[in-house]
Every structure is written in C-alpha cells, then in structure tokens.
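[1] Just a sequence and a predicted model for now, questions to come.
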Amino acid sequence: MPSSEVDAAEKAKLFAVTGRVTEAVPFGDGHINETYRVRVDGGPRSGYLLQQINTRVFTDPAGVMENIARVTNHIRRKCLETGRDPDRHSLTVIPTRDGARYVIDEHGHAWRMYLFIDGTVGLGVADSEATAREGGRAFGEFQSLLRDLPGERLNETIPAFHNIDHRLEQFRAAVAVDPVNRGRDAQREIDEYGTRAPAMREILSAAEAGRIPERIAHNDTKLNNVLIDEASGSAVCVIDLDTVMPGYSMYDFGDSIRTVTNTAEEDERDPDKVAFNMGYFTAFSEGFLSETASFLTPDEITLFPFAAKFFPYIMGLRMLTDFLNGDVYYKTRYPTHNLVRARSQLALLRAMESRYDEMRAEIKRVSRACYITNSR
C-alpha cells in the first residue's frame, strides 16, 4: 500500500465513521483535490469518500465548508419534504470526531469526508441524449432548490472565478512574463485566444448593467459532477460543491454544454475528433429549462447560447495560462497536457460557432415549450 494511502487511512480515523477503517484507496480523476474511497468493517457497506482539499486553490477551507454545509442541509431538508432519501440525493458531510466540518493535519493539509453514494457513476462524456437530458435536469434542479436558500450571501470560494476580465489579466501576465519559457510552443494558441478576447464580455457586461440577477450557481458543472444511477440511468446527486457560490445561471448552463456536447474528452490530442453534438445540446437544454424556465428571466435565457461558446473559451484560456505558468493549477499527466486541453477547447469553440444560429433557435423553442408546460 503506497504511503499516501496509509496516510489517508489514518486521516479517515479522525472522522466520525461507523466501523473500523480498513483501507483508503485513490478514487476518481478530479483535477484539483486528492480523493480516496474509504472502506470500513462494521459500517455502511458503501463506505466513505475522503478528500484532501487543495488549499492552494481553495485558500479558505472554512468558507468552503460553511457553504457546503448550508447548501447540503438545505437540499437535505427539501429531500425529506418530498420523500426522497437525503443520503442518496444530497452529499452527506461526515463531521470529525470533534464535531467539526473538516480537519487540519500536522502538515497543515485540510481534510473532509462524505458518505459514499454507491451504485452511481460520473460520466466524462455523454453517451446518449437521455444522459444529456438527465444532466440538464440535475443541474437545473440544483439551481431551483437553492433559489430560496435563507441567510447571508454565500462565501466566494474563488473570487472572480468566471470573470473574463480577471482571467484575461492573468493570461496576459503569463504571456508577458513567460516564467518557464513555454510561450514559443504555444504562440498560435496565444494569438487566437488574444484575438477572440473582445467578444467575450457579454455576460459580464449584462451583469454590470443590472440586466441579469445574481444567483447561487454551482460554477463547475462538468457532466461528471452529476452522479448517474447505474441501474436506471437517472440523475441521483450533484457533487463537487467547492465552487458553489454567487454567480449567474448561464454559468452553470454554459459549462455543462461545454462537456455534454463535446464528442471527445476534454484533453483529446487530435482536434479533428472534437465536434459539437447538436442533439445533446437540445436534450440538455430541455432538461435544464424544465427545472428553471419558470423563474429565469428572458435576459438570462437569451444569453444561454453565448454562454455555451463562452465556456470553451474561458476554460481553454485558463488551461493555456496554466501551461504558460508551469502547470501550477490543474493536475497534468505529461508536459504539454494543459496545452492540449487549450487546443481541444478552441476546436470545440469553432464547432459551436458553426452551429450558433441553430443553438439560438433551439433555446428559444425549448424555453417557450418548458414555460408553457410549467404554467399549466
């Protein structure tokens, strides 16, 4: 057993688990946090999920866990009101043995634990229109459930997370400094992302003008952040709540479309394999708007097609910036991994642009149909 697994098993014992911890093995392929599945004797058959929070990214773990506790408690109450199992349809935070939401170890690392949700899978790529629709329904329901969250504004766990002005400032600084001498390997991508920048302020401009309301957003709505029931194919639970904070509805729509409609993995090396699946776009939109059309404003919905284009751009921009800075944010498996990701996002953006008029027409049609259905 690698030393990291031994260490994780010891950290798991700091939490109020039922039973005896037997092992903690690496789980999943997330870009940011280190995750382990914890198995126990004499406790829940499914076990637990242990995570070391990346405090280079999330510098305020207390604020992150305060948000997660508020959000999950609210969703759990709503599950109970509607007769759904809260341990399956919401994350369950397992407290430490001292009753805290997380623990800081002797090395200054932050750890937290959830109940593991068994019989589910997170998909990196949509495999059917039904899956795309379920993903849309799950993220739409997530926004709907949280629109009446009581209390103060949630903490901003990563300030200016999707703020394009901020991300462009970081990008231009990386290009200017070129700290690890990678600029020459990415000049074509640097030029294209730079040229496209002026057209990417539509959401920010609408927010600055007061045309769209601030909402609670998930802010990281990759398809694999929805757990799908392995038996039924139905969405079970939205996970990875570190970035749940104030935002805009089109953030959650756009980032999902980026992953749901891409016919290839996010890090596909061959851009020719990257295409835009219009059927999945329509299916996801149907699911998302079936849960949200009744309360979103027309200005919000009108921005959905732009949001779909915006997210390959801003995510690719961030990946390119990280490549130029020496891969300090995203986990990578090889030296050009982030550059490959940035190229793949550009290929997806171009594919979306070729279908943009169709996207706008579909959003108009689907939103009208969902609004009529919800009004009956």
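    In hand now; what should we look at?
[2] C-alpha from now on. contacts and neighbour counts both.
    Noted.
[3] So which bits of the one helix or strand residue 283 maps to are buried?
    Here residue 283 sits within helix 278-292, counting by DSSP states H and E. For helix 278-292, the neighbour count (16 or more other Cα atoms under 10 Å) marks 278, 280-292 as buried.
[4] now the nearest residue to residue 331 once chain neighbours are set aside: how far from residue 57?
    Nearest non-adjacent residue to residue 331, counting by Cα to Cα, 6 or more residues apart in numbering: residue 31, 5.2 Å away. As judged by Cα to Cα, to the nearest Å, residue 31 and residue 57 stand 11 Å apart.
[5] Can you pick out the residue with more neighbours from those two?
    Between residue 31 and residue 57, residue 57 has the larger neighbour count (other Cα atoms under 10 Å), namely 15 against 10.
[6] May I ask which helix or strand encompasses the most centrally placed residue in the chain?
    The structure's the chain has its C-alpha centroid closest to residue 220; by Cα atoms, centre = their mean the separation is 1.9 Å. Residue 220 belongs to no helix or strand when elements are defined using DSSP H and E.
[7] Next up, the contacts around it.
    By Cα atoms under 8 Å, 6 or more residues apart in numbering, the contact set of residue 220 is 240, 243, 252, 255.
[8] What is the neighbour count of residue 202?
    Neighbours of residue 202 under the rule other Cα under 10 Å: 15.
[9] wait, residue 337
    Other residues lying near residue 337 total 19 when counted by other Cα under 10 Å.
[10] where's it relative to residue 169, distance?
    On the measure of Cα to Cα, residue 337 and residue 169 end up 22 Å apart.
[11] if we can go back for a sec, tell me which entries of the contacts of residue 220 lie within helices.
    252, 255 (DSSP state H).
[12] Could you figure out how far the helix or strand hosting residue 369 is turned away from helix 278-292?
    Applying DSSP H and E as the criterion places residue 369 in helix 356-375. Per axes from the mean of the first three to the mean of the last three Cα atoms, to 10 degrees, the angle that helix 356-375 makes with helix 278-292 is 30 degrees.
[13] what's next to helix 356-375, contact-wise?
    Against helix 356-375 from outside (Cα under 8 Å, 6+ apart): 278, 281-282, 285-286, 289-290, 293-294, 301-302, 304-305.
[14] want to compare, so here's the second one:
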Amino acid sequence: MTSAQIALAEGWGVRAIVSPLGSGRINDSYLAQGAEDRWVLQRINRFVFRRPDVLMDNVARVSVHLNTKHPGWTPTLIPTRDGANHAQLDGDIWRLWSYANGRSLAKLDNDRQAEAAGRAVGQTHRWLQDLQGPRLDAAIPGHLQLERYLAAFDAGPDAEPELMDFIDARRHLAGHFRERNGIIHGDGHLDNLMFGEDGNVVAVLDLDTVMWGHWAWDFGDLVRSVLGGQASATRFAAAARGYLGAANVQASVDDLVMAPRYITFMIGLRYLTDHLDGDRYFKVGAHGENRQRALDRFRFLQALEAAEPAFIDSAASLVETRGLEDGLNDDDDRDH
C-alpha cells in the first residue's frame, strides 16, 4: 500500500483506489475512488504550513460557515475515525474532503465566464463578513504582504543585474493595499473555482490561506488568472464587474487597476526568491522552473503596465456606474 492508501485506511477506515490529482505546487492531492463514493485526500506541506493547527481550524470554521450560506459552496471536511478534522501519521498531516462537482478551467473561453469568476470571489467575500468567533489567524504569517516578500528577497542571494533593476523599479507597489480590512480567500485565482454547465461558479476550493487581509489581494489574483497572460481591458472589466456586483467593498479606480499588478509582481518575486533559495517552497521538476515562472510573471506585468490607459478607462466606467447605482439605491431607501 502507498502512504496515501495507508493514511486513508488508518485515518478514516476507508479502502479506495488512490491516484494523484491536479498539479498543485504546495500540497499533495489524491483522488480516492471507493466502490460508491469518491473523495479528495491531501497531505499538507509541512514546510509551507508550519502551523497546521491554525490552518485546520481556519479551514474548518470557514468551510462550515460558507456552506451554511450556500450548501456545497466549498467541499466538506470528512471527520476521521476519531472525529478529528485531520489525521497525523508518521509526521504527516492528512485530511479528507468531499469531492466537488463541476469543472475547473485552465483558460476561459469568454468574458461571461470572467464575470462569473469575479462574482464568485465577490460573493465569497460578502459571505465571510459575518463569520463568528475570533479573528482568523494567518496560517502563513505575512502571506500576500509584498513588503515581507521584498525583505525575503533582499535577504537572499542577488539575481542578475537586469532583474535587480526590474524589481527595484517596482518596489513602490508595496505601498498599496497595506490595510487589512476583511476576511479573504487568500488564493483567489481561477484554479480554485469550479464551474457548472451553465457557466456559473458552483464551488470554491482551497481554503488553506483564508485570513484577515485586503480584498484587493484576492481581486488582483483573480484578474491575473482570468486574463490568461493577455492584458485585455474587456476581460478585466468583466471580472471587475462581476466582483463589484457581489462584494461589499469601496473600490477606487486606482485600487482596481493596481491590484493585478501588485499580485503579479509579488508572485513573480516569490518564484524568483524560491529559485535563488534552492526551490524549497514551490514544487519543480528541475531547477530553473521557478526562475522561468518568475520571468513569465514579470513579462505579464509589463503588459499590464502598457495597458494601463485602457484599464483606467474600464475601471472608471465601472466605478462611475456603481456610484450611480448606489445613489439610486440610497434614494429608494429614503422613499421607504
């Protein structure tokens, strides 16, 4: 038996055919196919998640809360034979999820899907506003805070001079989105959304980084992912329209335009830092993959910068329209 089959049998008393699932770069995920049911088994990356108790407490609280708002919005944690939300075997942390129906989209076919993705992230933010209990503690301290990643980069080996110049020219991005003002998903990109046959999102996956943060961190990651490497102002507008229509946030034109640039720069910086540090965080098939991932993000960032005028026009139109709608709603409230 493999380690995954042993964990499944000892932790949950389940025997199933187990096979690798997905291409995640952090945890190890497996499809567990039983005689009648199927589940997703995961081994948590202990190097990345060094506070597994915090991680699992956050995940359990948030998944229950979201599923009371909309049943099936996230997968359900399956309790172990002992009633716990995870099993610890030979130093590894394992957990078992219900299987989420729907399909993930590596690339979108149209702007309607982008709007649906934005709406799903916005709705998740709205539903998380009234989560009861103490404020969520970050499973990864400093996650998505650009100044932290710049400090980690500065503490390591230098990159090539041209990359150092590229990074230095964009350090100012760390001045954006410092305020943490609500509960966010923390990994709000396209891979973590499951779409139904009608083109709408039916489930949100991967709650490992739910935390108190800034809404623009999730929004920026969403836009980055739905653009698929193309700085399309119309695709950006569709995602932003969906998000703003569902979320309860005060967004400026600058917030909307800078969010995808902030997150794209940050992700590229993380990949480059990990490359220089020996690929300890993100999974790679060979040394050099993280450097190439960084270069791809930096090239996309340059495309976003070049498209700034079109993005500003799109964002301004959305903010103006939303302001008019809010004004009409205020008038309606006064009439009643």
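    Now that the structure is in, tell me what you want to look at. Only a predicted model underlies this, so the values are computations on that prediction, with no experimental measurement involved.
[15] tm score of chain vs chain?
    The TM-score (TM-score structural alignment, normalised by the length of structure 2) is 0.92; 328 aligned residues with a Cα RMSD of 1.8 Å.
[16] Mind putting the contacts of helix 356-375 of structure 1 into JSON lines with distance to residue 102 of structure 1?
    Output for the contacts of helix 356-375 of structure 1, formatted as JSON lines (distance: Cα to Cα, whole Å):
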{"residue": "278", "distance to residue 102 of structure 1": "42"}
{"residue": "281", "distance to residue 102 of structure 1": "38"}
{"residue": "282", "distance to residue 102 of structure 1": "40"}
{"residue": "285", "distance to residue 102 of structure 1": "36"}
{"residue": "286", "distance to residue 102 of structure 1": "38"}
{"residue": "289", "distance to residue 102 of structure 1": "35"}
{"residue": "290", "distance to residue 102 of structure 1": "36"}
{"residue": "293", "distance to residue 102 of structure 1": "37"}
{"residue": "294", "distance to residue 102 of structure 1": "37"}
{"residue": "301", "distance to residue 102 of structure 1": "38"}
{"residue": "302", "distance to residue 102 of structure 1": "40"}
{"residue": "304", "distance to residue 102 of structure 1": "36"}
{"residue": "305", "distance to residue 102 of structure 1": "39"}
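[17] what does residue 337 of structure 1 align to in structure 2?
    Mapped onto structure 2 by TM-score structural alignment, residue 337 of structure 1 lines up with residue 289.
[18] Name the nearest residue to its match, sequence neighbours excluded.
    In space, residue 289 of structure 2 is closest to residue 275, 7.8 Å off (Cα to Cα, 6+ apart).
[19] Alignment lookup: the one you found to structure 1.
    Aligned partner of residue 275 of structure 2 by TM-score structural alignment: residue 323.
[20] Let me know whether that match touches residue 338 as I believe.
    Yes: Residue 323 of structure 1 lies in contact with residue 338 (Cα atoms under 8 Å); the separation is 5.3 Å.
[21] Which element, helix or strand, includes residue 30 of structure 1?
    Using DSSP H and E, residue 30 of structure 1 is not contained in any helix or strand.
[22] Give me the neighbour count for it.
    By the criterion of other Cα under 10 Å, residue 30 of structure 1 has 13 neighbours.
[23] Kindly report the same for residue 255 of structure 2.
    Counted by other Cα under 10 Å, the residues lying close to residue 255 of structure 2 total 18.
[24] That one -> structure 1?
    Using TM-score structural alignment, residue 255 of structure 2 lines up with residue 303 in structure 1.
[25] and residue 35 of structure 1, what does it touch?
    26, 27, 28, 49, 50, 51, 52.
[26] Checking the residue nearest to it when sequence neighbours are not counted next. Helix, strand or coil?
    Nearest non-adjacent residue to residue 35 of structure 1, counting by Cα to Cα, 6+ apart: residue 51, 4.5 Å away. Under the three-state scheme (DSSP: H, G, I helix; E, B strand; the rest coil), residue 51 of structure 1 adopts strand.
[27] burial count for the aligned partner of residue 51 of structure 1 in structure 2?
    Counting by TM-score structural alignment, residue 51 of structure 1 lines up with residue 42 in structure 2. Look at residue 42 of structure 2: counted by other Cα under 10 Å, it has 22 neighbours.
[28] With residue 235 of structure 2 as the reference, measure out to residue 42 of structure 2.
    Distance of residue 42 of structure 2 to residue 235 of structure 2, given as Cα to Cα: 33 Å.
[29] what are the ranges of the helices in structure 1?
    3-12, 61-81, 86-89, 129-146, 164-177, 187-196, 202-208, 249-260, 278-292, 298-302, 304-325, 337-353, 356-375.
[30] which of the ones you listed is buried the deepest?
    When the helices of structure 1 are scored by mean count of other Cα atoms under 10 Å, the highest mean neighbour count falls to helix 249-260 (a mean of 27).
[31] Tell me the residues of structure 2 aligned with that one.
    Aligned using TM-score structural alignment, helix 249-260 of structure 1 spans residues 215-226 in structure 2.
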